[in-house]
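Peer 1: here is a sequence together with a model predicted from it:
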Amino acid sequence: MKPTDIKNPEYFHKVVDCQYACPAHTPVPEYIRLIAGERYSDAYMVNWQSNVFPGILGRTCDRPCEPACRRVRVEEEPVAICRLKRVAADNKGDITDRLPAIPKKKNGKRIALIGAGPASLTVARGLAPLGYRLDIYDNQFAGGGMMRSQIPSFRLPVGVLDEEVNYILDMGVTSTFDIEVDSLKEILNKGYDAVFVGTGAPRGKGLNLPG
């Protein structure tokens, strides 16, 4: 018998509806069991591996997993999956020793990341443990992108945002803030092996109302 291919999202559609509905396919039952056992740091790391910002998402995610929760077949309300992320994040201990080790000897490749929002930070989290030298540029005073500029602090406390952003920036990423990158040619002329543009889509839609 072949082992179950859990890397195939269709597997979760067959057996774990909430995990399939999650865009990151976070293993929901696993971290809920860990929370039930008061293993909050373990539950946090299960989330961190798949969705990068558990404390932030525990406050801001639009929860596509919850309408898919099987509990609504027998009860009126689904399991509070999103808020349980926050429970894990708010009750965890120091997890810095669980983060990926960053090699002192680099692989010789330099990558520029334009923008310091969720996309660029996720790229940095994946590449830093592989030995890449990473330079990140952003026009704000700190990392976080639209999480920092668009979500009010009563919804997303600055301390929570800073903590999870810094987990990544502290992986040896060279950060240059308060700078507007208005020429990709200048960036390319710096000799980077690759450039990732993660500037987001900040332009809003006008209502186009007459009068």
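Peer 2: Received, thanks.
Peer 1: hey, let's count contacts and neighbours off CA atoms from now on
Peer 2: Fine.
Peer 1: in what helix or strand does S175 lie?
Peer 2: Using DSSP states H and E, S175 maps to strand 174-176.
Peer 1: continuing past that strand, what's the next helix or strand?
Peer 2: helix 184-188.
Peer 1: buried stuff in that following helix?
Peer 2: I187 (16 or more other C-alpha atoms under 10 Å).
Peer 1: right, and the helix or strand after that helix?
Peer 2: strand 194-197.
Peer 1: contact partners for the residue nearest to the spatial centre of the chain?
Peer 2: Note on the chain: the residue nearest the mean C-alpha position is V52, at 3.1 Å, using C-alpha atoms, centre = their mean. By C-alpha atoms under 8 Å, 6 or more residues apart in numbering, V52 lies in contact with T122.
Peer 1: want to compare, so here's the second one:
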Amino acid sequence: MGNPKAFLEIHRQEAGYRPIHDRIHDFGEVEQTLSTRERKLQASRCMDCGVPFCHWACPLGNKAPEWNDALYKGDFELAYQLLNTTNPFPEFTGRICPALCEKACVLNRFNHEPTTNREDEAAITEMAFQEGFIQPKTDIVRNGKKVAVIGAGPAGLAAANDLNHMGYTVTVFEKNEAAGGLLRYGIPNFKLNKAVIDRRIALLEQEGIEFKYGVSLPLTPSKGSGDTDAQQLPLFLERAGGEAFDAIVIASGTPTARDLKAPGRELKGVHFALDMLSQQNRVLAGMEFSKDERVTAKGKDVLVIGGGDTGSDCIGTAHRQGCKSVTQIEIMPKPVEGPEDPQNPWPEWPRTLKTTSSHEEGCTRRWNINTLEFLGKDGKLTGVKVQEIDWKPNPEGGRPIMVEKGKPEIIKAELVLLAMGFLKPEHPAYGNNVFVCGDAANGASLVVRAMASGRQTAQKVNSFLSAKM
């Protein structure tokens, strides 16, 4: 702890976003960076607490006090080494993590000015790449065992990375044309430039991990086949990879979005959020779509149903596509405004109102709104009938009871984006050499939790296979 009084003398300073009038015209990353001097000052605010709640709150167990101290002293190489002991891909979390560690920071309890851990870890990692501190490992000793990883999202990549470093020969199977999962096909470029993913994948390939793209694995029984998933999977992998695998890691995420079965759902103009988000990311990568295939908000009134991060990403994308207006509705009540949440006191994560960079760009936000019907003309969406509702306590306990409030109304919309989350996958009883991790095991959650699950699963695979060596 280089400056024990820094938290008293230096206020929290965030890098902030590019000006709205500038950023809404491109898909470049919206977040700016501080100078090296300013970044060191922010790192100096970390108090090296006796009980580091930041470490407790982080699913990866990041040791923020240690690498913040190294950053403050200007030792970026040591800072990255300390960061990388717990976080395999800090360039991802440094951009998109909601920073559970910052909400649990003692300074957040003290004056609501926590240490800028997320921005600090992004700065450390970018400097490490820039200065050549990050190099592929060339001294990995192979142990003769082979592991297949299904899914190249954050969980699968984290599992593959750790297993590869342990000496296993790892093959990653991915249904899409490139690696990253929701990092690539769900999160917009204005939050995570895809060159950042490409840079890491290139490093993993140099370290020996093999990626096979465009491979859809049979995680559901074949039509007319009596075989179960558990019977099909090893055989399919053996054919796809040309060899048998000693263990299989399933990190296929949550591919099924939650639908809204309201009348008029079939109208042209009603889409899942990822229909738009993944297509836009592919367009930016150079892929072409016909006019009929294109999901675009250009010149349209847009309604986003769902108040989470995916809905926010839809708002930002709609603006960049040239929408006429954006409205976001959420069926649940409006979260508490302000830094503290009485229902989840520090150091727990506060469920308070979140305003993202996309919301700042312009959006009508409403809560306690239920969708009744999609309205259209000649097969095309023209509006959505909604109903303001309220929630009453359930006398029998459990989920509150929804009651109508006021009269139904119509929100004009030519494009509706359903951003209501994803359904948790169901899996059959696999063999004892098959392991499930990330969202595929736990349901949709944070990227940092998926990475933590991937690392934990790699340890389980290693324990299982080590017992057989």
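Peer 2: Right, received. Where do you want to start? All values reported here derive from a predicted model rather than from experimental measurement.
Peer 1: could I get the TM-score for this pair?
Peer 2: The TM-score (TM-score structural alignment, normalised by the length of structure 1) is 0.84; 198 aligned residues with a C-alpha RMSD of 2.2 Å.
Peer 1: aligned partner of the residue nearest to the centre of structure 1 in structure 2?
Peer 2: Counting by TM-score structural alignment, V52 of structure 1 corresponds to P88 in structure 2.
Peer 1: its match: what secondary structure?
Peer 2: Classification of P88 of structure 2 by DSSP: H, G, I helix; E, B strand; the rest coil places it in coil.
Peer 1: how far away is it from Q232 of structure 2?
Peer 2: When C-alpha to C-alpha, to the nearest Å is the yardstick, P88 of structure 2 and Q232 of structure 2 sit 32 Å from each other.
Peer 1: F211 of structure 2 too?
Peer 2: Going from F211 of structure 2 to Q232 of structure 2 by C-alpha to C-alpha gives 21 Å.
Peer 1: what range in structure 2 matches the strand holding S175 of structure 1?
Peer 2: So strand 174-176 of structure 1 sits over residues 210-212 in structure 2, by TM-score structural alignment.
Peer 1: how about stretch 146-159 of structure 1?
Peer 2: Taking TM-score structural alignment, stretch 146-159 of structure 1 hits residues 182-195 over in structure 2.
Peer 1: could I get the buried residue list for that stretch?
Peer 2: Buried residues in stretch 182-195 of structure 2 (16+ other C-alpha under 10 Å): 182-194.
Peer 1: cool, stretch 126-146 of structure 1 as well?
Peer 2: Those would be 127-140, 142-146, for stretch 126-146 of structure 1 by 16+ other C-alpha under 10 Å.
Peer 1: same question for stretch 56-75 of structure 1.
Peer 2: 56-60, 63-66, 68-69.
Peer 1: and the match of stretch 146-159 of structure 1, end to end?
Peer 2: Termini of stretch 182-195 of structure 2 sit 15 Å apart (C-alpha to C-alpha).
Peer 1: same question for stretch 56-65 of structure 1.
Peer 2: The straight-line separation of the ends of stretch 56-65 of structure 1 (C-alpha to C-alpha) is 16 Å.
Peer 1: what about A80 of structure 1, how many residues close to it?
Peer 2: A count of nearby residues for A80 of structure 1, using other C-alpha atoms under 10 Å, gives 12.
Peer 1: R142 of structure 2 reaches T169, doesn't it?
Peer 2: Yes. Assessed by C-alpha atoms under 8 Å, R142 of structure 2 is found in contact with T169 at 7.0 Å.
Peer 1: go through the buried residues of stretch 182-195 of structure 2 and name the one nearest F374 of structure 2.
Peer 2: Nearest to F374 of structure 2, judged by C-alpha to C-alpha, of those is G186 at 24.9 Å.
Peer 1: what about the closest one, distance to D439 of structure 2?
Peer 2: 14 Å.
Peer 1: any idea what I410 of structure 2 aligns with in structure 1?
Peer 2: Checking TM-score structural alignment: I410 of structure 2 goes with nothing.
Peer 1: give me the element I410 of structure 2 is part of.
Peer 2: strand 409-412.
Peer 1: what's the next secondary structure element after that strand?
Peer 2: Under the assignment DSSP H and E, the closest C-terminal helix or strand after strand 409-412 of structure 2 is strand 415-418.
Peer 1: would you check the span in structure 1 matched by the helix or strand following that next one?
Peer 2: For strand 415-418 of structure 2, the following helix or strand on the C-terminal side (DSSP H and E) is strand 434-436. Per TM-score structural alignment, strand 434-436 of structure 2 has no counterpart in structure 1.
Peer 1: once aligned to structure 2, how far is the strand holding S175 of structure 1 on average?
Peer 2: Aligned to structure 2 and superposed, strand 174-176 of structure 1 gives a mean residue distance of 1.1 Å (mean C-alpha distance after the TM-score superposition for structure 1).
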